[in-house]
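K.L.:
give the three-dimensional model of this entry:
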Amino acid sequence: MSHTHVAGSIHADVAAAPVWLGLPDDVNALLPQLWSRNTAKNEAGELTVAGLTVSEIADRVGTPAYVLDEDDLRSRARDFATAFSGWDVFYAGKSFLCRAVVRWIAEEGLNLDVCTGGELAVALAAGMDPARIGLHGNNKSEEELATALRVGVGRIIVDSEEEIARLSSLSDQLDVRPKLMVRVTAGVEAHTHEYISTAHEDQKFGFSISGGQAAGALRQIHDHPRLQLLGIHSHIGSQIFDADGFEVAVRRTLRLHAAFAAQTGVELPELDLGGGFGIAYTSQDTPSSAQELAEALNAIVRAECLAAGVAVPKLSIEPGRSISGPSTFTLYRVGTVKPVQLDSGATRLYVSVDGGMSDNIRTALYGAEYSATLASRGSDAGPALSRVVGKHCESGDIVVRDEFLPADIRPGDLIAVPGTGAYSRSMASNYNHVPRPPVVSVRDGVISTLVRRETVDDLLALDVG
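P.N.:
Presented below is the predicted three-dimensional model:
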């Protein structure tokens, strides 16, 4: 019998550096693809972003902190709007959402995808036009659906028979005609460079194409006197580096689209291909640009529409991580440094910082890989195999599993971890009653607080005793 470590295999091994992590020629150098476009190191070796050093930022807002490059996020939004001209681009708010980001993406011409009543409330509070909002979710409550119908969201992505029934009842009560898309499972799961086209309909999202449920949901909405059917929605995975995985999904989705047209005489006006476009977290990651993705997806859709004998519908996508992710790094201060001898004979430095799994759960939860750099100074020391860990009472509290940092790293140094704009603050917790860090943006040397730092008073305010 084999046994698995209860916190996952990521926490059970003592292997040295992974194959992909090469010994750096310069331990101070940055890999540009990992960082926002206005991030660099100055002559002293200190990390700067949009005109400020990290020491200045730490002095003003403390650590840990999520540091967002506003111009970078805006430019990535513009890249998608430009590359996918003629498409509707919905920013996936689940990656990171606050009122300022809602305003920015709206100003850059993007729509917004939300998946809970809370995300919808943030969007509305920021002044987003409800007609430019799409509502996702596999278990939307009646209250969430009623709110969406009252404010007039542009589309609701339907995910179950129960939801269709709820919308039928609510549309009568509120005297509205909601616009709906049907989320389908196409039997394709894409992740980074690989995709698999079987056995991936065993999940909580969507209606199965192969099982016939998707066709039934389309017909049910089409035949309803109040519900307006916009089209089909498909999402195949996350951290996808190219468009290859979309080909099979588009083919199967358009076959469903064509079959519906043959049965009803109506070609559905829209098709959403979802999101999941990846970013570079480490040197092994090679994501495609927005332009490369747009060219590939346009070619796939045109070819498959021609093969299916249907016109090209109005198309939409939902990038999130690829806009918010690279725009932000997390800034930490080192508290302790502990060399640990491995069974292999190698030594690993355990570098403990003032945050951890409460501000970035992805390493512990998914086995996600990140990078890091000594941010507050340059160093002449050689590279040392290191693991950046947090302050929590949990052995799986790992921020960066494998990285080479200068061997002279010491308490008081600042460390920056890039690519944390997506899902870090969104999934943050108060584990061990640690207040969540602030999100600050930097533009032209000016710091703005987007989400303030939590305090102990905030934590106690929820504890009614």
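K.L.:
make it CA atoms for all contacts and neighbour counts henceforth
P.N.:
Fine.
K.L.:
so which strand or helix has residue 263?
P.N.:
Per DSSP states H and E, residue 263 falls inside helix 246-264.
K.L.:
ok, residue 97 next?
P.N.:
Using DSSP H and E, no helix or strand contains residue 97.
K.L.:
tally up the residues packed near it, please.
P.N.:
Neighbour count for residue 97, taken as other C-alpha atoms under 10 Å: 22.
K.L.:
which helix or strand lies directly C-terminal to the longest strand seen in the chain?
P.N.:
In the chain, taking DSSP state E as the definition, the longest strand is strand 328-341. The helix or strand immediately downstream of strand 328-341 is strand 347-353, counting by DSSP H and E.
K.L.:
just how off-centre is whichever helix or strand comes after that next one within its chain?
P.N.:
Downstream of strand 347-353, the next assigned helix or strand under DSSP H and E is helix 362-366. Relative to its chain's centre, helix 362-366 lies at 14 Å (C-alpha atoms, centre = their mean, to the nearest Å).
K.L.:
picking up where we left off before, buried residues in the longest strand of the chain, which are they?
P.N.:
Buried positions in strand 328-341, judged by neighbour count with 16 or more other C-alpha atoms under 10 Å: 328, 329, 330, 331, 332, 333, 334, 335, 336, 337.
K.L.:
for stretch 211-230, same thing?
P.N.:
Those would be 213-218, 221-222, 226-230, for stretch 211-230 by 16+ other C-alpha under 10 Å.
K.L.:
counting neighbours, what do you get for residue 315?
P.N.:
Residue 315, neighbours per other C-alpha under 10 Å, totals 19.
K.L.:
second chain to compare with the first, below:
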Amino acid sequence: MTHEAGWAHAPGALRGPAWLREPDDVDALMPRLWSRTARKVDGVLQVGGVPLPELVAAHGSPAYVLDEDDLRARARAFRDGFAGYDVYYASKAFLSVAVARWIAEEGLFLDVCSAGELTVAERAGFPMERVGLHGNNKTAAELERAVRLGVGRIVVDSFVEIERLAAIAAESGRTARVMIRVTAGVEAHTHEYIATAHEDQKFGFSIAAGDAFEAARRVLATPGLDLRGLHSHIGSQIFVTAGFEVAARRVLGLHARIGEELGAVLPEIDLGGGFGIAYTSQDEPADPAHLAAGLTGIVEHECRALGIAVPHLSIEPGRAIVGPSMCTVYEVGTVKQVRLDGGATRTYVSVDGGMSDNIRTALYDADYSCTLASRGSTAAPVLARVVGKHCEAGDIIVRDEFLPGDVAPGDLVAVPATGAYCRSMASNYNHALRPPVVAVRDGEARVIVRRETEDDLLATDLG
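P.N.:
As a prediction, this is how the structure comes out:
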């Protein structure tokens, strides 16, 4: 129960979460939270061989720092770990023209869910046969464009969309390759906003209610639509494959029923993914090969039980590719000791960004870690809260983390695992300018998404 005067007056407010332990060395990095090339040299954080103070001197702060080697390595790990699958990169996590090209070069597929994301794919020269279009409310213009470009699959989400797509296919004289998004009635153990397979939510056709079967019947009966298979997604930030067992059983059961009753042996199944990453010390992500073995075993077991052949499989790792490949670097503006009831104090470290560049803490109650990035320190660690500069009490970036007790204005603080959804969901709240994305590799830094300017901010303001 929340204290009537707020969180600061609740018992035990300064103890931090149970999983957070005071570090023996407050300067040390926990490798699983950071990209592969991140390391401290004399206390200074380097990524891709680039010291972050030098990067900030050249490009300003806040800035998203993207480790190209790390992203490519993670893409290859999923490609090779899930050999024989189609591995779809999640555009919604983070997308730019450069990243789309990297993903194409590493042999992955691309999942898009808007005209804007499709535009990036087109500009990057991404092979359209390896693009899938998602979304629960695709416009006629988006569907027409996808059909015209020849995207590899369109994941339909409603009966209205089936009719809309059928009309576009008929008018264009083209065939649209279709998958049906189904809800398997499985709750992923994650935040309710990112658990996507339970019945009471906006995505897909219910298997239990019979809507998914009816959707398959209609697509199969419609000229111009080529039904490739079923698509299921149980949520995001998932660490084990056990949650897929029930979903796979229900989706493959529907797959078998379509074959038996409608005479259509669908060639594909997409079981989603949404695999988790390490944001803090409490998170233990599995490697792609281990996840692949678990998921493949589940599918093969269910297919044997149903007496059907294993269909071609697709997987969507979600944030697991780009999430750990990026960190965000901020400059400290103020450090404040706030005295609470009982004489305890909380250290507030205010930085030059906030919820405009990372909304996830406020939106999902997400946890993050951080480190002092610009120098070493021998000061004793203090439990700190890193907050932004916006006019909201909930403008928190890192709720609880140990920082050196001498953290001061002018220091740089870096937050790991910000590759997924932070830049994608960034806003101009308080008319903030969205930070750049700076790619680093082999000691070189280059801007792949530039910092917004005040002219950008006012470009659509007609006065």
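K.L.:
could you measure from the aligned residue in the first structure for residue 228 of the second structure over to residue 269 of the first structure?
P.N.:
By TM-score structural alignment, residue 228 of the second structure lines up with residue 230 in the first structure. Distance from residue 230 of the first structure to residue 269 of the first structure, counting by C-alpha to C-alpha, to the nearest Å: 6 Å.
K.L.:
and for residue 127 of the first structure?
P.N.:
Distance from residue 127 of the first structure to residue 269 of the first structure, by C-alpha to C-alpha: 28 Å.
K.L.:
with residue 33 of the first structure instead?
P.N.:
Residue 33 of the first structure sits 37 Å away from residue 269 of the first structure, taking C-alpha to C-alpha as the criterion.
K.L.:
between these two, who's got more neighbours?
P.N.:
More neighbours surround residue 33 than the other of residue 33 of the first structure and residue 269, with 18 against 15 (other C-alpha under 10 Å).
K.L.:
ok, the more buried one touching residue 280?
P.N.:
Yes: when contacts are counted by C-alpha atoms under 8 Å, residue 33 of the first structure is listed as touching residue 280 (6.4 Å).
K.L.:
the helix holding residue 263 of the first structure packs against which elements?
P.N.:
Using 3 or more C-alpha pairs under 8 Å, 6 or more residues apart in numbering; DSSP states H and E, the elements in contact with helix 246-264 of the first structure are helix 213-223, strand 228-234, helix 290-308.
K.L.:
roughly how far is the next helix or strand after it from the heart of the chain?
P.N.:
The helix or strand immediately downstream of helix 246-264 of the first structure is strand 270-275, counting by DSSP H and E. Centroid displacement of strand 270-275 of the first structure relative to its chain, using C-alpha atoms, centre = their mean, is 17 Å.
K.L.:
by how much does strand 270-275 of the first structure deviate from the second structure on average?
P.N.:
With mean C-alpha distance after the TM-score superposition for the first structure, strand 270-275 of the first structure departs from the second structure by a mean of 0.7 Å once superposed.
K.L.:
so that strand matches what in the second structure?
P.N.:
For strand 270-275 of the first structure, the aligned range in the second structure is residues 268-273, judged by TM-score structural alignment.
K.L.:
do the same with stretch 125-145 of the first structure
P.N.:
So stretch 125-145 of the first structure sits over residues 123-143 in the second structure, by TM-score structural alignment.
K.L.:
quick one: end-to-end distance for that stretch.
P.N.:
The first residue of stretch 123-143 of the second structure is 18 Å away from its last residue (C-alpha to C-alpha).
K.L.:
and the aligned residue in the second structure for residue 115 of the first structure, what does it touch?
P.N.:
For residue 115 of the first structure, the aligned residue in the second structure is residue 113 (criterion: TM-score structural alignment). By C-alpha atoms under 8 Å, 6 or more residues apart in numbering, the residues touching residue 113 of the second structure are 91, 92, 133, 134, 135.
K.L.:
quick check: the residue nearest to residue 113 of the second structure when sequence neighbours are not counted vs residue 393 of the second structure, distance?
P.N.:
Distances taken as C-alpha to C-alpha, 6 or more residues apart in numbering put residue 134 closest to residue 113 of the second structure, at 4.5 Å, once the chain neighbours are dropped. Distance, residue 134 of the second structure to residue 393 of the second structure, by C-alpha to C-alpha: 35 Å.
K.L.:
those two: which is more packed in?
P.N.:
Between residue 134 of the second structure and residue 393, residue 134 has the larger neighbour count (other C-alpha under 10 Å), namely 18 against 10.
K.L.:
isn't that one right up against residue 111?
P.N.:
Yes: with contact defined as C-alpha under 8 Å, residue 134 of the second structure reaches residue 111; the gap is 7.0 Å.
K.L.:
I'm done for today, thanks for sticking with me.
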